[in-house]
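Engineer: A predicted structure for the sequence below; I have some questions about it.
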Amino acid sequence: MTDTADAEPEEAPAFVVPDWLVAAEEALAKQRLEDLGARRRRAEGHALMINNRLERLGITPEYGAAVDDSDQLRPAKLVGPDYEAGTYEVRAAWDEASRTPTLLTADWEADRPEFGFVGLLRSAGDVAEARRKIPEFPEPTRDLHREALRGTQRAIYTSDESAQAICERIDNLTIAVLHLAEAIAQA
């Protein structure tokens, strides 16, 4: 009988990365770099188009549109807020849908000002008009699926047995309705 306490543990074989996986990892890294470069070039192109439009309109921004360190477009700041006159800061950004520079403002009286669309940049007059506009944000769409699941999870924790039975039936109906909605959406 051998003493297992003195036996040396067997070494696990070293993991060898197969050649096909090395090639796939290199291709993925190359694709990611290309994607980052394309995103930066697109943002740089948008910044250039915004700055060119400002120049054509004779608008000298406080700072022009540029690309930040994370390859995102930084809108041009056209004019700051005037608290005494009650006007808002105006920025020029790019709208992919209309393929044109747009004007953004934010309500400086809000707890957390958020910039939003107030118009297109077609003239210096549009900037003057935008200074007086508060952006209107669409109501966020409700995620009924998430709300229903959250409701069913809350119902699980009731201590009343008859209420628990009702909740289970409601849960089953909710699941059936959600399944039907998904099936209709996929059809």
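Structural biologist: Ah, there it is.

Engineer: CA only for contacts and neighbour counts going forward, please
Structural biologist: Will do.

Engineer: now do the helices in the protein.
Structural biologist: Along the chain, the stretches classed as helices by DSSP state H are 19-56, 124-130, 144-155, 161-186.

Engineer: and A93, which of those is closest to it?
Structural biologist: Of all the helices of the chain, helix 19-56 sits nearest to A93, with 7.0 Å by CA to CA.

Engineer: just so I know, which of the helices of the chain lies nearest V79?
Structural biologist: Across the helices of the chain, closest to V79 is helix 124-130 (CA to CA), at 8.6 Å.

Engineer: for the closest one, which helices and strands make contact with it?
Structural biologist: In terms of contacts (3 or more CA pairs under 8 Å, 6 or more residues apart in numbering; DSSP states H and E), helix 124-130 is packed against strand 100-105, strand 116-120.

Engineer: next, the buried residues of that helix.
Structural biologist: Residues of helix 124-130 classed as buried by neighbour count (16 or more other CA atoms under 10 Å): 127, 130.

Engineer: same deal with stretch 90-106?
Structural biologist: Neighbour-count burial for stretch 90-106 flags 90-94, 100-106 (criterion: 16+ other CA under 10 Å).

Engineer: which one of these is nearest Q31?
Structural biologist: Of all those, Q31 sits closest to W94, with 26.0 Å by CA to CA.

Engineer: below is structure B, check it against A:
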Amino acid sequence: MRREFLFLSILVPGPDHPKISLDVFLQPLIYELQMLWEHGTEAYDVSCQQNFNMRAVLMWTISDFPAYGMLSGWTTHGRLSCPYCQDNTDAFQLRNGRKSCWFDCHRRFLPSDHPYRRSRTLFTKSKKVFDAPPPEIDGYTLLEQLRDFGANRTPDCGGNGHEHVYGAGEVHNRHKKSIFWDLPY
């Protein structure tokens, strides 16, 4: 495979980032991925010297945390910003300034016999961590959450015109249903 086909970059024109409306720019990509998954395309295998039907799938995206929020529909700021912990977070507000803080919230993901879990001096003063990490959430559970909270897709509500999603910032941090849920896999 040639190098120019290894990465897909999306450059959005204009001085402002698209915020929630990034899905509008992804619609052609999602459409093509759906076609390649359902019908495939004719390709030639040089080693076997024959044609075959090649299908394509989007396996993952690599992005920074703010871009993850735009792609996934999970708000990446506030007390519930961790997509793994969700409402099982140990985040707290700083006394002066009332900023959310996640310092020392993820030691519970370390193995139970890890020395950092027992350390009272390297992290929050005189605190040991014995909690188990929250259970990992699968795709079916996430889809049920999206249905329950009533999150809309960006193309359905017209750009950044999203309404407030029930429970956002209190129980969860979802603000939209990502366009990636339209993919059949």
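Structural biologist: Cool, the structure landed. Note that this is a predicted model, so its numbers are computed, not measured.

Engineer: let me see the TM-score of these two.
Structural biologist: Laid over one another, the chains give 0.22 as their TM-score (TM-score structural alignment, normalised by the length of structure 2), with 68 aligned residues with a CA RMSD of 5.0 Å.

Engineer: now render the helices of structure 1 as TSV, adding distance to G116 of structure 1.
Structural biologist: Formatted as TSV, the helices of structure 1 follow (distance: least, CA to CA, whole Å):
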stretch	distance to G116 of structure 1
helix 19-56	17
helix 124-130	11
helix 144-155	26
helix 161-186	31
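
Engineer: circling back to that earlier point, how about TSV for the helices and strands packed on helix 124-130 of structure 1, with distance to I50 of structure 1 added?
Structural biologist: Formatted as TSV, these follow (distance: least, CA to CA, whole Å):
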stretch	distance to I50 of structure 1
strand 100-105	6
strand 116-120	11
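
Engineer: right, and these - which one's nearest L54 of structure 1?
Structural biologist: Closest to L54 of structure 1 of these is strand 100-105 (CA to CA; 9.2 Å).

Engineer: figure out the helix or strand that R117 of structure 2 lives in.
Structural biologist: Counting by DSSP states H and E, the element that carries R117 of structure 2 is helix 115-118.

Engineer: and if you look at D23 of structure 2?
Structural biologist: Here D23 of structure 2 sits within helix 22-38, counting by DSSP H and E.

Engineer: show me what that helix is packed against.
Structural biologist: helix 65-72, helix 154-157.

Engineer: how about it: buried residues?
Structural biologist: Quick answer for helix 22-38 of structure 2 (16+ other CA under 10 Å): 22-24, 30, 33-34, 36-37.

Engineer: separation between A24 of structure 1 and F117 of structure 1?
Structural biologist: A24 of structure 1 sits 42 Å away from F117 of structure 1, going by CA to CA, to the nearest Å.

Engineer: the more surrounded of those two?
Structural biologist: For A24 of structure 1 versus F117, neighbours defined as other CA atoms under 10 Å are more numerous around F117 (20 against 11).

Engineer: now the residue lying closest to the more buried one once chain neighbours are set aside: how far from A47 of structure 1?
Structural biologist: The shortest distance from F117 of structure 1 to any non-neighbouring residue, by CA to CA, 6 or more residues apart in numbering, is to L104 (4.7 Å). Distance of L104 of structure 1 to A47 of structure 1, given as CA to CA: 15 Å.

Engineer: same question, R32 of structure 1
Structural biologist: Distance, R32 of structure 1 to A47 of structure 1, using CA to CA: 23 Å.

Engineer: next one: E55 of structure 1
Structural biologist: Relative to A47 of structure 1, and taking CA to CA, E55 of structure 1 is found at 12 Å.

Engineer: my read is that N51 of structure 2 contacts D45, right?
Structural biologist: Yes - contact criterion CA atoms under 8 Å: N51 of structure 2 and D45 qualify, at 6.0 Å.

Engineer: ok, which of the helices of structure 1 comes nearest L78 of structure 1?
Structural biologist: Nearest of the helices of structure 1 (CA to CA): helix 124-130, 8.0 Å.

Engineer: out of the buried residues of helix 22-38 of structure 2, which comes closest to M70 of structure 2?
Structural biologist: Looking across these and measuring by CA to CA, the closest to M70 of structure 2 is L22, at 6.6 Å.
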